[in-house]
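>>> would you be able to build a 3D model of this:
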Amino acid sequence: MTTDSAISEHLRPRLQALTERMNLSASDLVADALENGRSLAWQERFVDTVVRGIEAADRGDFAGEDEIAAVLDKYRPAG
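From the prediction side, this is the model:
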């Protein structure tokens, strides 16, 4: 099935920028939004977060053992 839709002028540049950053087509991004309820703003924040994480990893900025243990303890079931 092929569907055409009009994208508003103020969303078009954001969608184009996101397709370039994610190496996906506009159709892929729209399909993801429809299938998973992910807005354009959500997708933009997601990509920004991933990029910041990669940059931190490239700098060698990783969580230490104590930080990992604290997160695991926070979510570990009481026993």
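>>> switch to C-alpha atoms for all contacts and neighbour counts from now on
Fine.
>>> this structure: helices as residue ranges?
Secondary structure of the chain (DSSP state H): helices at 12-22, 26-36, 40-58, 65-75.
>>> which secondary structure elements does the first one sit against?
If you count contacts as 3 or more C-alpha pairs under 8 Å, 6 or more residues apart in numbering; DSSP states H and E, helix 12-22 packs onto helix 26-36, helix 40-58.
>>> and for comparison, fold this next one:
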Amino acid sequence: MSVTVHITPELEARVAAIAERTRLSPSEIIADALQNGHSLEWQERFVERVAAGIAAADAGEFAHDKDINAVLGKFRPA
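Reported below is the predicted structural model:
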């Protein structure tokens, strides 16, 4: 099925920016929004958080075993 939707230049630019950063097509970005309820704002925030996580990992910022065990211990039954 093929559908044509007219959107504002601003929305088109946002979709294009998300598509470029995620290596998805604009159609895939719009389909995700429709199928999963992921608004452009949600997708933009998601891409930013992933980029921040990758940057942190590239900088060697990982959780240490002691920190992970402390969190896991917090939620283990007594």
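>>> now for the helices of the first structure, which one comes closest to Thr2 of the first structure?
For the helices of the first structure, proximity to Thr2 of the first structure was assessed by C-alpha to C-alpha; helix 26-36 is nearest, at 10.2 Å.
>>> how about that closest one, aligned to which bit of the second structure?
Against the second structure, the aligned range for helix 26-36 of the first structure is residues 26-36 (TM-score structural alignment).
>>> residues in contact with that stretch?
By C-alpha atoms under 8 Å, 6 or more residues apart in numbering, the residues outside stretch 26-36 of the second structure that reach it are Val15, Ala16, Ile18, Ala19, His38, Ser39, Leu40.
>>> from those residues, pick the one nearest Lys66 of the second structure.
His38 (35.3 Å).
>>> okay, now the closest one: neighbour count?
16 (other C-alpha atoms under 10 Å).
>>> distance-wise, check it relative to Val71 of the second structure.
30 Å (C-alpha to C-alpha, to the nearest Å).
>>> next: Glu61 of the second structure.
17 Å.
>>> related to what we said a few turns ago, mean deviation of the match of helix 26-36 of the first structure from the first structure?
Following the fit onto the first structure, the mean deviation recorded for stretch 26-36 of the second structure is 0.6 Å by mean C-alpha distance after the TM-score superposition for the first structure.
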